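> Could you look at this predicted model? Sequence included:
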Amino acid sequence: MRVLITGAAGQLAQALLSIVEVAANARLNTCSSSQRLLLDMLPEITECIAVDDSVKGFVKEQLDICCSESIQNAFDEFAPDVVINCAAYNAVDNAELEPVKAIAINEQGPKLLALACKARNLKLVHISTDFVFDGALSTAYTEQDLASPLSVYGQSKLNGERAIAEILGSDAMIIRTSWLYSCWGTNFVTTMQRLLATKERLAVIDDQTGSPTWCEALAVVIFKLIKQKSESEGSAASKMPATARRNDVASHLPNSAELYHYAAAESCTWFELTKQIKRQMYVIDSDNCASFTCELEPITSETWQSWHQARLATRPVQSALCAVKVNSQLMVSEHSMLAAPWQQQLQAMLQYQASLS
């Protein structure tokens, strides 16, 4: 199977490409110490990527999802069977100031990608967000819950989902995730690590709740879903009429596109996440972290807004995602890192990060 990844400069694409390399090295028994550690944490890596799979990432300069010609050229070059769309406009607050750009990348780009996949009979895996919800639900959101975005970013992502589902139907797989972090690039965890090491005081929002999720865990889930779908092609289940397979698809998505939520178990606020980052940093590297004097202060979203002149995007107060459906479908063990609470995934990521240095 040939898998093309868009947005290859981003953290999720980097995680996907990283575990492909780990799987290949594991078969050759040439893993580095950090790769062996990652395999210990996520042994499913070797199961979800086949020996003959070919995976290639394309950065924007190589494949611009907002340009049909660029998409066609990349498809001609690599001839994929499956496309994983990691390209996205993720600057939630900036989207309020430049909605045209956000809509182009999160809505129009995925539509062009879906049309190109449709023309070549390719499967498309599209990554979406917990910010399609308004936060009114007190429990973790399932695939059945109705989306109602509060921001330009959230609406553009939802519109992208709908466009893909309308064009590709069951050839589309949409995976919503929450509060992604990794040791690749800039994200909330790496930003807090830097600030905790350099600031004396740090104010963090404590009235927004979500499910912090490790990119490497999501990457494994993505590859497992692709493998499962590939193996089921031609089976009785895959030949069922669309109406027989739509009972687990949210009502706001047209056709029979497959929709999944994946996030770490349990939830927390940004402040609680930051406290855990600080605690785990000290556990992993007490010598270097002993000098950290940064004090953490919980604040409200309203207070945070008052410190900014520009109007910030409205975020859901609660956007935790329920991963029961995907974990059940993939038969994920309750002891697997894939089903672990966010605290355990965070600890694993920080340990893996430390092993790379």
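Nice, thanks for sending it over. Every value quoted in this text rests on a predicted model; they were computed, and no experiment measured them. Numbers count the residues shown, from 1 in each chain.
> going forward, measure contacts and count neighbours with C-alpha atoms only.
Fine.
> What strand or helix carries the residue lying closest to residue 35 once chain neighbours are set aside?
Spatial nearest neighbour of residue 35, excluding adjacent residues (Cα to Cα, 6 or more residues apart in numbering): residue 22 at 5.9 Å. Assessed by DSSP states H and E, residue 22 sits inside helix 11-28.
> wait, doesn't the residue nearest to residue 35 sit right on residue 37?
No: assessed by Cα atoms under 8 Å, residue 22 is found out of contact with residue 37, at 10.3 Å.
> Between those two, which is the more surrounded one?
More crowded of residue 22 and residue 37, by other Cα atoms under 10 Å: residue 22, with 22 against 16.
> distance of that one from residue 128?
From residue 22 across to residue 128, the span is 26 Å (Cα to Cα, to the nearest Å).
> mind checking how far the residue nearest to residue 35 is from residue 126?
Distance from residue 22 to residue 126, by Cα to Cα: 23 Å.
> Strands of this protein, residue ranges please.
Secondary structure of the chain (DSSP state E): strands located at 2-6, 54-58, 82-85, 123-129, 172-177, 180-181, 201-205, 209-210, 213-214, 258-261, 268-269, 295-299.
> Neighbours of residue 191, how many?
Number of residues near residue 191 (other Cα under 10 Å) recorded here: 11.
> picking up where we left off before, got the angle for the helix holding residue 22 vs strand 123-129?
Angle of helix 11-28 versus strand 123-129, following axes from the mean of the first three to the mean of the last three Cα atoms, to 10 degrees, is 130 degrees.
> Quick check: buried residues in helix 11-28?
Across helix 11-28, burial judged by 16 or more other Cα atoms under 10 Å covers 11-17, 19-20, 22-26.
> what's the burial count for the residue nearest to residue 326 when sequence neighbours are not counted?
Once flanking residues are discounted, residue 326 sits nearest to residue 260: 6.1 Å by Cα to Cα, 6+ apart. Residue 260 sits with 26 neighbouring residues when counted by other Cα under 10 Å.
> Second structure follows, compare the two:
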Amino acid sequence: MGGARGRGRAGICAAIAVSAVLLVLPAPNTGPAAGSTAEGSRNGATTLAEAWPDHRPVTLPRARPDGSSFEPRLVLDANRAVGLLTSADDTAVSLVVLTFSAPDAPRVLAATAQADHVVFDAVTVRGDTAYWMTTTPDGDGISGALWAADLSAGPTRLVTADTGRAAFRGSQYDLQVVNGRVYWAAVRSVDPVVTEIRSIAEADAGAGAPVRVLALDRSYSLTAVPWITSEPGRGGVPLELRNLETGRRVTLAVGPEERAWCTPTWCRTSGPGPLGDILTLARPDAGERRRITYSGDIGVADVAIADRFEILTTPLPTRYATTRETLVLYDLRTGRAALVAVVTSRSARDGWLWWETTDGESATWHLLDLTSLP
């Protein structure tokens, strides 16, 4: 996002007919202890702990006793997450299910050598089964594969290698299981633009069944199936939401300097304003409109996590090698913003927000169930 990056006090201003919020975050302490979630209070901003005092995040060290490090990719509940485990010597990466109460015994779903350059692009879980997509360089470019395994025990199985040129945008919707089918998007060609919506029946996983392919003459991404969305609208090009089952289409107008993203429940537009970037959130039918003026960035690709929260960030100067930023949670329901922490990494999906803080020597993950917040 463009726009000014400024410092100042947090403020809220109302506008007639539109819920409007001006967010200019205070400048937190940038010293080693800046990972605290309570820092903002002395600068005049509401903190996460002040906004929801009875709801504390689960904490988990990045480093494990054997020197390996863990990075969550999908939080299952307050005691489990699927993520990447990197060996202490940085030669191996595994996709694992980590149980926080028994961190020394991760369930390994897939193990790879760093030298093989395997990328774990997307992961999702339905019931007791994890599905994930990988891409690997080969003699012909990049090859993809869809895999599955039970969360608790049993072998890993190849679902299909017929993935097409799978496309990912860091969204919780990149890989989905809906009504017994696993869905993902792929790019058939870029000139002319042809998108493929691919799926395979769960029951056929590993059985050599064909992949169902729907070709579309435009650049689309998955949102909540059966809905798809055109790529973020920009430069005055309208964004389209499309239901693949009913054929219904919803079009969102986009200004010449705006970008737009949509799900079936919320749409977000972003564009420059006199005091910073202006984010406008509204239902696809233009109802429940909110406007936020914010000096910073959009924190995650998806709109309105848990149908309620926008994740916002502001980069900070740092004397460390890692990037540091202020993380803010904006509540669409109440119009309230809360300063979460100064973080080095953050992500959100499926109702969970998680972020990493550091004191300069060690790093800690913090995982918050957004659906539990009143």
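Okay, I see it. These figures come from a predicted structure and were not determined experimentally.
> quick one: TM-score?
Here the superposed chains carry a TM-score of 0.28, computed using TM-score structural alignment, normalised by the length of the first structure; 162 aligned residues with a Cα RMSD of 6.5 Å.
> re the thing from before, tell me which of the buried residues of helix 11-28 of the first structure is nearest to residue 198 of the first structure?
Residue 198 of the first structure lies nearest to residue 11 out of the buried residues of helix 11-28 of the first structure, by Cα to Cα, at 23.7 Å.
> right, and the closest one touches residue 215 too?
Yes: if you go by Cα under 8 Å, residue 11 of the first structure and residue 215 touch, sitting 7.3 Å apart.
> just so I have it, where are all the helices in the stretch 51-200 of the first structure?
68-78, 94-97, 99-103, 109-120, 152-168, 188-198 (DSSP state H, counting those that start in this stretch).
> Nearest to residue 327 of the first structure, out of those helices?
That would be helix 152-168 among these, by Cα to Cα, at 21.3 Å.
> and the residue lying closest to residue 129 of the second structure once chain neighbours are set aside, how many neighbours does it have?
Nearest residue to residue 129 of the second structure, sequence neighbours excluded (Cα to Cα, 6+ apart): residue 150, at 4.5 Å. Residue 150 of the second structure is flanked by 18 other residues according to other Cα under 10 Å.
> do you know how far residue 150 of the second structure is from residue 132 of the second structure?
Using Cα to Cα, residue 150 of the second structure is found at 12 Å from residue 132 of the second structure.
> One more: residue 72 of the second structure?
Noted for residue 72 of the second structure: a distance of 14 Å to residue 132 of the second structure, by Cα to Cα.
> Repeat that for residue 119 of the second structure.
10 Å.
> These two - which one has more neighbours?
The residue with more neighbours, out of residue 119 of the second structure and residue 132, is residue 132; 22 against 15, by other Cα under 10 Å.
> Would you mind identifying the next helix or strand past the helix or strand hosting the more buried one?
In this structure, residue 132 of the second structure sits in strand 129-138 according to DSSP H and E. Once the chain leaves strand 129-138 of the second structure, the next helix or strand it forms, by DSSP H and E, is strand 141-150.
> Buried by neighbour count: which residues of that following strand qualify?
Buried-residue list, strand 141-150 of the second structure, by 16+ other Cα under 10 Å: 143, 144, 145, 146, 147, 148, 149, 150.
> counting contacts, what elements does that strand pack onto?
Where contact means 3 or more Cα pairs under 8 Å, 6 or more residues apart in numbering; DSSP states H and E, strand 141-150 of the second structure is packed against strand 129-138, strand 157-160.
> Adding distance to residue 294 of the second structure, write those strands out as JSON lines.
Output for those, formatted as JSON lines (distance: least, Cα to Cα, whole Å):
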{"stretch": "strand 129-138", "distance to residue 294 of the second structure": "35"}
{"stretch": "strand 157-160", "distance to residue 294 of the second structure": "44"}
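> which of those strands is buried the deepest?
For these, the largest average neighbour count (mean count of other Cα atoms under 10 Å) is found in strand 157-160, namely a mean of 20.
> Beyond that strand, next helix or strand please.
strand 176-178.
> what residues does that next one touch?
Strand 176-178 of the second structure is contacted from outside by 124, 125, 126, 182, 183, 184, 225, using Cα atoms under 8 Å, 6 or more residues apart in numbering.
> Now do the buried residues in the next helix or strand after that strand.
Sequence order places strand 181-190 as the next helix or strand after strand 176-178 of the second structure, per DSSP H and E. Neighbour counts using 16+ other Cα under 10 Å place 181, 182, 183, 184, 185, 186, 187, 188 of strand 181-190 of the second structure among the buried residues.
> if we can go back for a sec, strand 181-190 and the strand holding residue 132 of the second structure, what's the angle between them?
Interaxial angle of strand 129-138 of the second structure relative to strand 181-190 (the same axes, to 10 degrees): 30 degrees.
> so what secondary structure elements neighbour strand 129-138 of the second structure?
strand 119-126, strand 141-150.
> now those as a markdown table including distance to residue 200 of the second structure?
A markdown table is the format used below for those (distance: least, Cα to Cα, whole Å):
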| stretch | distance to residue 200 of the second structure |
| --- | --- |
| strand 119-126 | 14 |
| strand 141-150 | 10 |
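> looking at those, which is closest to residue 262 of the second structure?
strand 119-126 (19.9 Å).
> For that closest one, name the packing helices and strands.
For strand 119-126 of the second structure, the packing partners by 3+ Cα pairs under 8 Å, 6+ apart are strand 69-77, strand 129-138, strand 176-178.
> Export the ones you listed as TSV, with columns for distance to residue 345 of the second structure.
Putting these into TSV (distance: least, Cα to Cα, whole Å) gives the following:
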stretch	distance to residue 345 of the second structure
strand 69-77	10
strand 129-138	22
strand 176-178	24
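> Could you report the distance from the closest residue to residue 124 of the second structure other than its chain neighbours to residue 327 of the second structure?
Leaving out its chain neighbours, the residue that sits closest to residue 124 of the second structure by Cα to Cα, 6+ apart is residue 131, at 5.4 Å. The gap separating residue 131 of the second structure from residue 327 of the second structure is 30 Å, by Cα to Cα.
> repeat for residue 198 of the second structure
Distance of residue 198 of the second structure to residue 327 of the second structure, given as Cα to Cα: 35 Å.
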